[in-house]
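1. got a structure for you, letters missing:
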């Protein structure tokens, strides 16, 4: 795992290794430096904590014979006197010049770049300038990008103080800690690091950061495992979903949409049976589409195929009985290994009821015109496929557009969004998520007709009908330009963190919020002014235990929190002592783990759903394991066969009971064996 992660790093990276012993140090260095040799990079190793002989012997023991590369000039050892402390003192700019010169020399010799590592224990010498170590580390972050140099700084955890180690974490974007490579959430860009507050730093502070790094990696792996389990459950259900309302298809990419496969659901959807549509036997599917919508369907599909993207479209069909229906289609092109389009595959379902509800929603929205046309807010109604159905006057005035120019267009193609391809993609993703029930919120920059640039707090909220189906989305944007400008003037060191972070008062008034970072506002939906002075327990969901001041130095727990809009989410909280303005306080780091919790619940719900489907179908259905032993025997099987589930599951003799004739039983069991191997059989 570590080798793969290190191999993915490109030149220009700055990382550190914090090690506990020589084995942990040199095993990582052997791997790091051998990768540089393999990638045609010149390698530079500055020794101090270890001797050159120790490093060479260890590398040899790991199968990395570095001596031959030293002789060829591909690998170079230097001492601290030849590098960091040349001429008896340390100068950060001079050391960076040394790296730049070594890089130039490497490029002239035909190498792709320079890979350098240094043992930083030279810091403990009495030479002038060593106190500028962290200035040097911060300046490296300005030099290394695009420099064709990769640098790894080695720190002996047992020798350096916690104050230095915390600064090491602040100045390295990636940290190699205890044989694991971590993305460092505590990294501060050079500008922020130089401006950070002066304060006391303790071992507990460093150990808390170290523990959080390790915990993050473990949680990431747990989330990946949950996602894999969810995907496996989806695969098991696909065969059951083929009987749900709607039709699965495979067709050619022509104007007739010549069908090559159709599920039986096409009969209920279109009135035509599969045999009538396949190969255009009685009528082509292209002619089932209402004539006014045919060009639209063709153009949307061709555009998606050109971009090698899935397509989602809504249009009308005319059934065999003459009824007009709205349908929603999702599909994609299937391409050969030579990138030739073979056919299209997808699923089509009836959304007539949803379209009818959208019409009612548009009618009722006119009754709410006063709210909808709030001059301080940009507001619009968007179809779940991204089509803008309606926009209010303030949003139209901002871009000097008329309703006819924007309504009916994809929202991302309108003047509010078409100035930025990146912003358009973010909007598309947000619409897709909101169409699946998620409330989406992010900030976006819009440019008005006059060239005025503003920042808006943009949100997408799903609208459901009485049956709980999502029929449209409400898009709103509030001008927060002034607030953003104020935030830019008063950014704190917290802005580099992704998690919500509170500073909480200690003692009798424990829990009072003294400070917070921008991520907290985004997570909880409150502004900074609304949260300062508030009690942290006010953000706990109903029914959750309100915890008092921690008894221990570090506390970690999972708790449901509640946002300003009343939405409840799962959070993982870490609280550690922290000195703020000379007084003891607590840092409370809050991480939203709702997705992980929901993924776990979704796995359980899908399992329950599968059981209900199996038990409720009115056909004989049983599930076998790989050895043909019955695992599930549904109610229909009990009624038809006369055997109960208790009599069948776990009993090998079931085949003899069901098929007394030995020859016929052998034929049946052989066919079952073929099916379990994935082979197709004819009935």
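-> All right, it came through fine. Remember, it's a predicted structure, so these values are computed and weren't measured experimentally. Numbers count the residues shown, from 1 in each chain.

2. all contacts plus neighbour counts: C-alpha atoms, from now on.
-> OK.

3. list the buried ones in stretch 604-616?
-> Residues of stretch 604-616 classed as buried: 606, 607, 610, 614, 615 (neighbour count, 16 or more other Cα atoms under 10 Å).

4. Number of residues surrounding the residue lying closest to the second one once chain neighbours are set aside?
-> Read it as residue 607. Leaving aside its sequence neighbours, residue 607 sits nearest to residue 233 (Cα to Cα, 6 or more residues apart in numbering; 7.5 Å). Taking other Cα atoms under 10 Å as the criterion, the count of residues near residue 233 is 17.

5. could the buried residues of stretch 604-616 go into CSV alongside secondary structure?
-> Shown next, in CSV, are the buried residues of stretch 604-616 (DSSP: H, G, I helix; E, B strand; the rest coil):
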residue, secondary structure
606, helix
607, helix
610, helix
614, helix
615, helix
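
6. tell me the two of those residues that are most distant?
-> 606 and 615 (14.1 Å; Cα to Cα).

7. thinking again about what came up before, please name the residues that touch the residue nearest to residue 607.
-> Neighbouring residues of residue 233 by Cα atoms under 8 Å, 6 or more residues apart in numbering: 603, 606, 607.

8. how far away is the second one from residue 231?
-> For residue 606, the distance to residue 231 equals 11 Å [Cα to Cα, to the nearest Å].

9. can I assume residue 223 is in contact with residue 594?
-> No. Using Cα atoms under 8 Å, residue 223 makes no contact with residue 594, being 11.2 Å away.

10. More neighbours: which of the two?
-> residue 223 (18 against 15).

11. Next, the buried residues of the helix or strand harbouring that one.
-> Assigned by DSSP states H and E, residue 223 belongs to helix 203-241. Using 16+ other Cα under 10 Å as the test for burial, helix 203-241 gives 205, 206, 208, 209, 210, 213, 223, 226, 227, 230, 233.

12. tally of neighbours for residue 318?
-> Residue 318 has 18 neighbours, counted by other Cα under 10 Å.

13. take the one below as the second:
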């Protein structure tokens, strides 16, 4: 329903204009105010679609009211029609336009002109509302897209970081495998995906590993490759290959075989399925190498592989293996991080080389106490640049005794992000503290965790007192049970908006409108914004009283009209009866005359 606000200090004028508007615009809600201040308050609360404003008023005149309305973000888009008593006064109109007026009406008000002007203003307001709604939706979409882009960027950065870590592990593995392949005999193959592993191609190196020639294996001429696999492993090899093909991943497995001269040897196989563009499996390709010697020397390599696994499994940028600060091994990320070469680091005391002196004691203490938890210090690059780093270390045992594996991470960006976050939180806190409406942050028990200065001023309690209170200390219209029911409703919906009453420190009861939203972080929180609507409620009561008085007046006038109507009906009955009797007398007279004439004849 459209709302029209009339501001005039003359009650008769208000009544006249309201009556005209109700005739011409029956679908509109009419609001009235007898002063500029009251009109501004109603405009702030009701957000009318058009304001009719009398210029000449005591105290705050129409120009001042118009200026204040146009300066307020809540009401500046509402069209204002100024009512002037001087139709030919251009200076009044110019001044009104300077104050922000949108149109003028002159007294006495013409009913048609009033209707036309108001309709134009309503169309202007509708267009402005649509523009604001479109702008709001656009801003909402921009914020949503910005948030999505930010989240996607964070996910992408995380994915890139994880991918780099995985790539580093894979690179180290590939380098290890390449070294093994360059020093161990082996052979390549292409075969069918059947239980015999029928060979379409097999390199000559197979003879060094199996003692069978490649001709023996081709198309299972003399022996199937599956026949030389240890019987206990044949089904395992088949199952692992089928899973790799299903998942479209590479196959990798170690298993024993029996050579032509019945010797047991261990082989390592790595291969993959070759698929057509249509996804059809064509054949298997791979490489098999003899790892028997490696199996025999596995115990000797165990310490080395453990060190490799520890290094690979740590997900930090820089990796350092040291003994009491002296570098035994470093990875490439650490050299890039500090700008030194591997040669410049190995054998050096990296505590002195990479960290300023004021942190030496702390690092040495953590080494002695075998502290494993991460901690932060400043790092120093080769060029002298200082930057924040995070250190996490763990002692492990090796064949040479106990060594310390240390991961070092550049946390410059994290520190900047933390600083930015703190700044953002401070800005948000400042906004809440300077807001016109009250603000609460409640825990799940209804205790105040945080409040702003606006609510302190509304309630009369200081900030220290507020933070020791709970909902029931303020609530003046709901019981503890009702409060509990409302909390359950908010938890179910996630949010709510409602009106209630609060008791101030001085005992006064105020009306408040509360908007609350549930947030699940920190064990659950209720974010509440509280708006003092006492004046609005008072205005609503006064308006209701005015309407009741008006209805009573209408009833009295209706009763008077009914009484007058009854008198008219009685008079009409008397008049009709008299006329009927006169007509009867005339008829009697006529009859007598006729008889007299007959007698005379």
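-> Received the coordinates, thanks. Note that this is a predicted model, so its numbers are computed, not measured.

14. Need the TM-score from the superposition.
-> Here the superposed chains carry a TM-score of 0.31, computed using TM-score structural alignment, normalised by the length of the second structure; 265 aligned residues with a Cα RMSD of 6.8 Å.

15. Can you tell me which helices and strands the next helix or strand after the helix holding residue 223 of the first structure packs against?
-> Using DSSP H and E, the helix or strand that follows helix 203-241 of the first structure in sequence is strand 247-251. If you count contacts as 3 or more Cα pairs under 8 Å, 6 or more residues apart in numbering; DSSP states H and E, strand 247-251 of the first structure packs onto strand 259-262, helix 265-270, strand 341-350.

16. Residue 14 of the first structure is nearest to which of those?
-> strand 341-350 (44.0 Å).

17. Pull out the buried positions in the closest one.
-> For strand 341-350 of the first structure, by 16+ other Cα under 10 Å, it's 343, 344, 345, 346, 347, 348, 349, 350.

18. Serialize those to JSON lines and add fields for distance to residue 623 of the first structure.
-> What follows is these, written out as JSON lines (distance: Cα to Cα, whole Å):
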{"residue": "343", "distance to residue 623 of the first structure": "32"}
{"residue": "344", "distance to residue 623 of the first structure": "31"}
{"residue": "345", "distance to residue 623 of the first structure": "28"}
{"residue": "346", "distance to residue 623 of the first structure": "27"}
{"residue": "347", "distance to residue 623 of the first structure": "26"}
{"residue": "348", "distance to residue 623 of the first structure": "28"}
{"residue": "349", "distance to residue 623 of the first structure": "28"}
{"residue": "350", "distance to residue 623 of the first structure": "31"}
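
19. Between all of those, which two are at the greatest distance?
-> 343 and 350 (22.8 Å).

20. all strands of the stretch 51-200 of the first structure, in order?
-> 75-79, 114-119, 149-156, 174-177, 180-183 (DSSP state E, counting those that start in this stretch).

21. and among those, the most buried is which?
-> Highest mean neighbour count of those: strand 114-119, a mean of 24 (counted as mean count of other Cα atoms under 10 Å).

22. Tell me which other helices or strands it touches.
-> Using 3+ Cα pairs under 8 Å, 6+ apart, strand 114-119 of the first structure is in contact with strand 42-47, helix 92-108, strand 149-156.

23. Nearest approach to residue 333 of the first structure belongs to which of the ones you listed?
-> strand 149-156 (41.9 Å).

24. now the helices: where do they sit in the stretch 401-550 of the second structure?
-> For the stretch 401-550 of the second structure, helices defined by DSSP state H, counting those that start in this stretch occupy the ranges 412-434, 453-459, 463-466, 471-474, 480-493, 534-600.

25. what would those helices look like in JSON lines with mean neighbour count?
-> Below are the helices of the stretch 401-550 of the second structure laid out as JSON lines (neighbours: other Cα atoms under 10 Å):
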{"stretch": "helix 412-434", "mean neighbour count": "13"}
{"stretch": "helix 453-459", "mean neighbour count": "19"}
{"stretch": "helix 463-466", "mean neighbour count": "14"}
{"stretch": "helix 471-474", "mean neighbour count": "16"}
{"stretch": "helix 480-493", "mean neighbour count": "14"}
{"stretch": "helix 534-600", "mean neighbour count": "12"}
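
26. Turn the ones you listed into JSON lines, columns for distance to residue 321 of the second structure.
-> Output for the helices of the stretch 401-550 of the second structure, formatted as JSON lines (distance: least, Cα to Cα, whole Å):
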{"stretch": "helix 412-434", "distance to residue 321 of the second structure": "23"}
{"stretch": "helix 453-459", "distance to residue 321 of the second structure": "55"}
{"stretch": "helix 463-466", "distance to residue 321 of the second structure": "53"}
{"stretch": "helix 471-474", "distance to residue 321 of the second structure": "57"}
{"stretch": "helix 480-493", "distance to residue 321 of the second structure": "52"}
{"stretch": "helix 534-600", "distance to residue 321 of the second structure": "70"}
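
27. Among the ones you listed, single out whichever gets nearest to residue 114 of the second structure.
-> Across these, residue 114 of the second structure has its closest neighbour in helix 534-600 (23.4 Å, Cα to Cα).
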